[in-house]
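>>> From the sequence below, what's the structure:
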Amino acid sequence: MTGEDSTREAIMDATFRALATHGYADLTIQAIADEFDKSKSLIHYHFDSKADLMVAFMAHLLEGFIDEVEAGADADPRDRLRRMTEIVVCGLGGDEETRDFHTALLGMRAQSPFDADLQDQLVENDRLIRGVIADVVREGIDAGQFREVDPERYAALFRSAIEGAQSHDVILGDDAPTEEAVAGIESYLIDDLLVADGADESAGGETES
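All right, here's what the predicted structure looks like:
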């Protein structure tokens, strides 16, 4: 990693922390600089504005998400979909900072209809994530683990379900039925809808009767 790449990575990390602390509406370059161990002017050197930084940050999140999913590339397709569900709905840590960050993301998404550049990046993120999901589904179909479905249509449904569960968790807080939503996605959208009759129930090799 070059020095410039390292600086941009540090700015992305500072942006994550600032978003979790302040939310999107109250986020400023100064708030990000307060989380950054170098000068505020360095942030301005790399990004012309908060809007420019937010677009780059959404692209950064996409890269991180794909890296996390690909880290489990050796797992079977069913487990990869389950992993995506956990990452999107609960985050990697499942802690208070994660929920605060998801709250900030919801605020950012709500502003996208009024910010064409941000909306374009969110559209691109969505397109690429649905592509990853569709590829996993194709892999499962080719392996005989999943029944024949339209991968793109399934990806749109699955993506909407996990994003909706994440938003529900933010909006309702501790009263959100997040555990039930995750269990429902795994049961109805993965096991009941997608898994082929006779496919392995688990890594232990149990099969459906």
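
>>> all contacts plus neighbour counts: C-alpha atoms, from now on.
Fine.

>>> This protein: helices as residue ranges?
If DSSP state H is used as the criterion, the helices of the chain fall at 3-22, 29-34, 40-46, 50-70, 77-90, 96-111, 116-142, 151-172, 178-184.

>>> Just name the most buried of those helices.
For the helices of the chain, the largest average neighbour count (mean count of other Cα atoms under 10 Å) is found in helix 77-90, namely a mean of 20.

>>> who does that helix touch, helix- and strand-wise?
helix 50-70, helix 116-142, helix 151-172, helix 178-184 (3 or more Cα pairs under 8 Å, 6 or more residues apart in numbering; DSSP states H and E).

>>> one more, for comparison:
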Amino acid sequence: MGSDIFDNPVNTREEILAATYRTLRDRGYADLTMQAIGEELDQSPSLVYHHYEDKDALVRACLEYLLEHFRDEYSYETIDDPRERLEEVVDWCFGTADTDDDRQPFVRTVLELRVQAIHDPAYRAHFTRSDQVFAETIAAIIRAGIETGDFRECDPNAVAETLQTVFFGMLSRLFSTDADGWAEAVSNEVELYLESRVYAE
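Here you go, the predicted structure:
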């Protein structure tokens, strides 16, 4: 999930959200302004203000749009192969540690926004919901796998929360330290965890 979501905006709202995504990716949150988004759109900032009252309302709308896309893409209704689907989600998450991953600049900005949530109730509400959607999506995949016999009996919610906590811990370390060489080891341990706790023998 990334910039490809915004490749073909179908209306002005999606064009604004696409411009917001690109501006966040390229400049980060601190340098994001309505003027910068207008420039990315090749439009006057007044167009942006017509749809959103300020940059934080716009950023949250962009995050919500991405969240809904994630939920639709990995929804329970479309699970044909639970193990393959879970591996897709895990690869999507932990692939962020790859320095060649083109999502890194935007994911770094999302981590910045999570810090905003410490003092901003609106961002806190968004990330609370985001974490719930993320965990519910993983738990649904695991329940589907238990039903098909692809996964062993386990606590889907606990597994989902564990994977999510490791993922966001990895992001925090990835973008706040200069340490290297550890991400692959963590990814391997996650795979061992899934082999021993989730995947059927």
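
>>> circling back: now the helices of the first structure as TSV including distance to residue 194 of the first structure?
As requested, these are exported to TSV (distance: least, Cα to Cα, whole Å):
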stretch	distance to residue 194 of the first structure
helix 3-22	35
helix 29-34	43
helix 40-46	45
helix 50-70	19
helix 77-90	9
helix 96-111	28
helix 116-142	9
helix 151-172	9
helix 178-184	13
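
>>> out of the ones you listed, nearest to residue 191 of the first structure?
helix 77-90 (8.1 Å; Cα to Cα).

>>> Tell me which residues are up against that closest one.
With Cα atoms under 8 Å, 6 or more residues apart in numbering as the test, helix 77-90 of the first structure has contacts from 69, 72-73, 92, 98, 133, 136-137, 139-140, 162-163, 165-166, 169, 178, 182, 185-186, 190, 195.

>>> cool, stretch 160-171 of the second structure as well?
Contact partners of stretch 160-171 of the second structure, identified using Cα under 8 Å, 6+ apart, comprise 93-94, 97, 108, 111, 131, 134-136, 138-139, 183, 190.

>>> let's see 6 Å
The contact list for stretch 160-171 of the second structure (Cα atoms under 6 Å, 6 or more residues apart in numbering) reads 135, 138-139.

>>> Quick check: the aligned residue for residue 98 of the first structure in the second structure?
Counting by TM-score structural alignment, residue 98 of the first structure corresponds to residue 103 in the second structure.

>>> State the distance from its match to residue 110 of the second structure.
11 Å (Cα to Cα, to the nearest Å).

>>> for residue 101 of the second structure, same thing?
The gap separating residue 101 of the second structure from residue 110 of the second structure is 15 Å, by Cα to Cα.

>>> Same question for residue 133 of the second structure.
Distance, residue 133 of the second structure to residue 110 of the second structure, using Cα to Cα: 16 Å.

>>> Same check on residue 194 of the second structure?
27 Å.

>>> Tell me, how many residues neighbour the counterpart of residue 197 of the second structure in the first structure?
In the first structure, the residue equivalent to residue 197 of the second structure is residue 193, according to TM-score structural alignment. By other Cα atoms under 10 Å, the residues close to residue 193 of the first structure number 15.

>>> Is there a neighbour count for residue 99 of the second structure? I'd like the number.
Residue 99 of the second structure has 9 neighbours, counted by other Cα under 10 Å.

>>> gap between it and residue 87 of the second structure?
20 Å.

>>> ok, now residue 11 of the second structure?
33 Å.

>>> what's the counterpart of residue 121 of the second structure in the first structure?
Matched by TM-score structural alignment, residue 121 of the second structure corresponds to residue 116 in the first structure.

>>> What lines up with residue 56 of the first structure in the second structure?
Alignment note (TM-score structural alignment): residue 56 of the first structure maps to residue 61 of the second structure.

>>> hang on, I meant residue 32 of the first structure
The pairwise alignment with the second structure assigns residue 32 of the first structure to residue 37, based on TM-score structural alignment.

>>> what residues are up against that match?
Contact analysis of residue 37 of the second structure by Cα under 6 Å, 6+ apart lists 19-20.

>>> redo that, cut-off 8 Å
Contacts for residue 37 of the second structure (Cα under 8 Å, 6+ apart) come out as 16, 19-20, 23, 45, 48.

>>> From the residues you listed, pick the one nearest residue 56 of the second structure.
For the contacts of residue 37 of the second structure, the closest approach to residue 56 of the second structure (Cα to Cα) belongs to residue 20, at 10.7 Å.

>>> Go ahead and confirm the match of residue 56 of the first structure touches residue 14.
No - judged on Cα atoms under 8 Å, residue 61 of the second structure makes no contact with residue 14 at a distance of 10.2 Å.

>>> still on that earlier bit, I'd like to know how far the match of residue 197 of the second structure sits from residue 8 of the first structure.
42 Å.

>>> go on, residue 49 of the first structure?
For residue 49 of the first structure, the distance to residue 8 of the first structure equals 14 Å [Cα to Cα].

>>> Which residue lies nearest the spatial centre of the first structure?
Closest residue to the average C-alpha location of the first structure: residue 88 at 4.4 Å, with Cα atoms, centre = their mean.
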